[in-house]
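>>> got a predicted structure plus its sequence, pasted below:
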Amino acid sequence: MSKYKGLKSSWFLIVLFLGIGIFMLGNSGKSLFTRAFSQPVTLDELDYSGEIEGTYVRTTVYGIYGAYSETVSSKTNSVKAREYVIDAGDYHYISLKARSGDLKKADALMDASFDYLDGKIDSEALEPYQFEITGTIQPLSSKSLQYYHEFFDWYQLDDEVKESILPYYVEIGEVAGMDNGTMWGLFAIGVAATGLGMFFLYNSLTGYERAVRKFLKSAPDSRSEERVRDFLSHTQELHGLQIDRNFLFMLVGGAGYYLDLPDHVVWMYKRITSHRYNGIPTGKTYGVNISFADHKQREITVKNEQQADEVIQALSSYCPKAIAGYSKDLDNLYQKNYNQFLELRYNQAGQS
């Protein structure tokens, strides 16, 4: 059996998980990098004569002058997000976008700002409603920009005033297009997926030798490495199984490897699993489940039922004491009274 058969069998999982991991890390990485290494500025510090798109800001919202757009859930009829107008400093205005979790404090500041402008409260009374935000400056969408301009009665303004109304927004907590929760969620998924991909890759590349070393370490002196290597080199493989009267070597689950003695096999049966999607049959998968004397079950994955039968036949030839075939009674006995199960060890030609 090739040392890299496990790699050939598991390449899809390796590519899948590494691809997902790299994609997720790439998507969350920009936001994470910006938060960790970029120095935020306040809106008052911005140079509005230059390019400000993508600028990372951390600033205090001192007042909100109105709301011009909101997004409502079609299912609950509740407000999911609202867009406001705030002071951007140096006689400029910019849009502030708040999602459901921040609407309460934004609306409270807006109401307090109206009271301040009407002379009902002073600046000291306004301070408790003010709050700090972080985010990156992004251009408004065409639809939001339309509502934004309508708020200011755009076509009645002269060009100088229009220049002070910036066509950008800052979304509370959104840095480089991603809020804090989403960023860490994608980052965690990326790390986990990359880790799984690396695990499958490592296991596929090193599993062969690790299985051999583990067996030799626990084996009596009579099982020399030379005999094992000779067996592995000269015994023909059958659908992920190599076996003779001395040794058994198998590809476990398409990626791992396991080496043992044929006499340690206590039970074997084929497994056929039917798969459905929304009640529609989508195919079957096949395997041969092999139980060993350590009370652990390992499975060889095969392509079809014929291959499963051929593996069972090969096992039966070299494992005459093992039980062949599956029944619920055997499974219950194996799970609940293993010692009694071992007393049944004989070559049973039951239904598999």
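Cool, the structure landed.

>>> for the rest of this, base every contact and every neighbour count on C-alpha atoms.
Noted.

>>> what does stretch 126-143 rub up against?
52-63, 105, 108-109, 112-113, 116, 167-177 (CA atoms under 8 Å, 6 or more residues apart in numbering).

>>> any buried residues in it, and which?
Within stretch 126-143, the residues that count as buried by 16 or more other CA atoms under 10 Å are Leu126, Tyr129, Gln130, Ile133, Thr134, Gly135, Thr136, Ile137, Gln138, Pro139, Leu140.

>>> mind checking which of the contacts of stretch 126-143 are buried?
Buried by 16+ other CA under 10 Å: 52, 55-59, 61-63, 109, 112-113, 116, 167-177, out of these.

>>> filter the residues you listed down to the ones in helices?
Among the buried ones among the contacts of stretch 126-143, DSSP state H puts Leu109, Ala112, Ser113, Tyr116 in helices.

>>> how close does the last one sit to Tyr91?
Computed with CA to CA, to the nearest Å, the distance linking Tyr116 and Tyr91 is 18 Å.

>>> equivalent analysis for the third one, please.
To Tyr91, Ser113 is 17 Å away according to CA to CA.

>>> show me what the strand or helix carrying Gly195 is packed against.
In the assignment (DSSP states H and E), Gly195 maps to helix 180-218. On a contact count with 3 or more CA pairs under 8 Å, 6 or more residues apart in numbering; DSSP states H and E, helix 180-218 meets helix 5-37, strand 256-260.

>>> here comes the other one, which I'd like you to weigh against the first:
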Amino acid sequence: MLEKIRKKNIKWTIIKVVICAAIIAGVLIFTKMAPVKMLMGPEKININNFDLEKYEGKYVEVDIAYVWECFLEQETYTQYKGGGRSPGRTTALYYISEVNRDTYGQYIALLADGKQRMSQFDDILDATYVADANGYTPKSTSFKGTFLKLTGEEYTQYKSYMNKYEVPVDWYADYIFKVDNIGKCDEATVYITSAAIVIAFLFAIYSLYSGLSNRYTKQLRKYATENGITFEQICTDLDRAYTTGSTWLLPKFTVYVVGNRVKIVKNEDFVWAYYKEQRTNNKGIVTVTRMVMLGNKNKKLIPITVGSEEEAGSVLQFYADSQPQMVLGYNEELKRMYKKNYEQFIMLPYQTVARDEDNYGENNYSENNYSENVPENNNSQENGFSEEGFTEENSFAEENNSAEEEESDYNSFEKNNFTL
């Protein structure tokens, strides 16, 4: 039995590790190795004498002294359902900067994203004009970021600005320096994807440790110690246990699997058992979970997941044959009695009533209320089972996770708008 579980654990461990490796590889490909570049740190270069094409896409650190003009701003606003919009707020500014002043000199675009960076570059712009008017070199400030080719709306607006002021083509390059970017990713994205890589890596390590160690038998060993028996005795008992699916049944205890762990419970601690089917609907995808619910003396319900209704029936039949203290089946009266009148509830299995009794009354209980051979047309839930097996009264509760949003005057979403 344990060897079977061990092999299953190894199989699932391999699957988990492969999934984690795929996540890590996918993140690195999507970000073009940005987390690795961040880890290695930027390469320091001289902005006044370097090859733009050579350093395109690389994470670098440069000293910027010249900022000549702000030519474009990025505005964010909320679009309302009725057609209106909120007042816009500026979230990023595009400037004209300068590179390779030691050789031929070229203008390029520069992106400052966020309130702090925009304020910083506004100060550099002011300092540039003051220094130029007085004939000295402005003080430079160090920034990290990436040189990228201009594309899309950014390229269109940049070219429009240069043409408007009739700047010769050889005086500017179609590049932009994106401050704080690592490759094409902004700093926030890199931190999030780096966290995803770390989590995936740690989960893979944990999965390997859990899957290849004996942690899955921890509860069995604890049970053996607390009950004055050896772990080997439990293993021997399990080899002769009644098995259905991933549940092993013996008169003294029940063993079942949750994830990659083996759980064990003492049968004498439980006074109630019934079948429960739970349906969840997530955006049209219906998932059915089948369980045998065990109610203990502390009024706590413990679910044992089963693969089918037939499997649940086998478990309940075993309890019917071996656990005289258990009430089998479900209805609202039993639920109320279990919660509010426990002393009366635990006496139900020892009371005698006619076999053809239709309902659970406050003082009524029949050991034959659980049966797999229910009359074909009997749809009554009153005896704690349906024609398909033990179930909760009034059919199964369907949990719908697809929440419907309330109607409102508007639905809002964020948009970016470039303005000159």
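In hand now; what should we look at? No experiment lies behind these values; they were computed from the predicted model shown.

>>> TM-score them against each other, please.
Laid over one another, the chains give 0.75 as their TM-score (TM-score structural alignment, normalised by the length of structure 1), with 338 aligned residues with a CA RMSD of 4.0 Å.

>>> returning to that earlier point: closest to Thr282 of structure 1 out of the helices and strands packed on helix 180-218 of structure 1?
helix 5-37 (19.1 Å; CA to CA).

>>> list the buried residues of the closest one.
Using 16+ other CA under 10 Å as the test for burial, helix 5-37 of structure 1 gives 5-7, 9-11, 13-15, 17-25, 27-32, 34-35.

>>> so who does Ala21 of structure 2 touch?
By CA under 8 Å, 6+ apart, the residues touching Ala21 of structure 2 are Ala200, Phe201.

>>> so how far is Glu309 of structure 2 from the residue lying closest to Phe385 of structure 2 once chain neighbours are set aside?
Closest residue to Phe385 of structure 2 apart from its sequence neighbours, by CA to CA, 6 or more residues apart in numbering: Thr391 at 5.3 Å. Distance of Thr391 of structure 2 to Glu309 of structure 2, given as CA to CA: 10 Å.

>>> comparing the two, which residue is more hemmed in?
Thr391 (26 against 19; other CA atoms under 10 Å).

>>> and Leu220 of structure 2, what does it touch?
Counting by CA under 8 Å, 6+ apart, Leu220 of structure 2 makes contact with Phe231, Ile234, Val262, Lys263, Ile264.

>>> how far away is the aligned partner of it in structure 1 from His264 of structure 1?
Superposed on structure 1 with TM-score structural alignment, Leu220 of structure 2 falls opposite Val212. Distance of Val212 of structure 1 to His264 of structure 1, computed by CA to CA: 16 Å.

>>> Lys8 of structure 1 too?
To His264 of structure 1, Lys8 of structure 1 is 28 Å away according to CA to CA.

>>> swap in Gln306 of structure 1?
Gln306 of structure 1 is 25 Å from His264 of structure 1, by CA to CA.

>>> what's the neighbour count on the counterpart of Ala106 of structure 1 in structure 2?
Counting by TM-score structural alignment, Ala106 of structure 1 corresponds to Phe121 in structure 2. Using other CA under 10 Å, Phe121 of structure 2 has 23 other residues around it.

>>> what's Phe121 of structure 2 in contact with, if anything?
Counting by CA under 8 Å, 6+ apart, Phe121 of structure 2 makes contact with Val67, Ala112.

>>> thanks a lot, see you next time.
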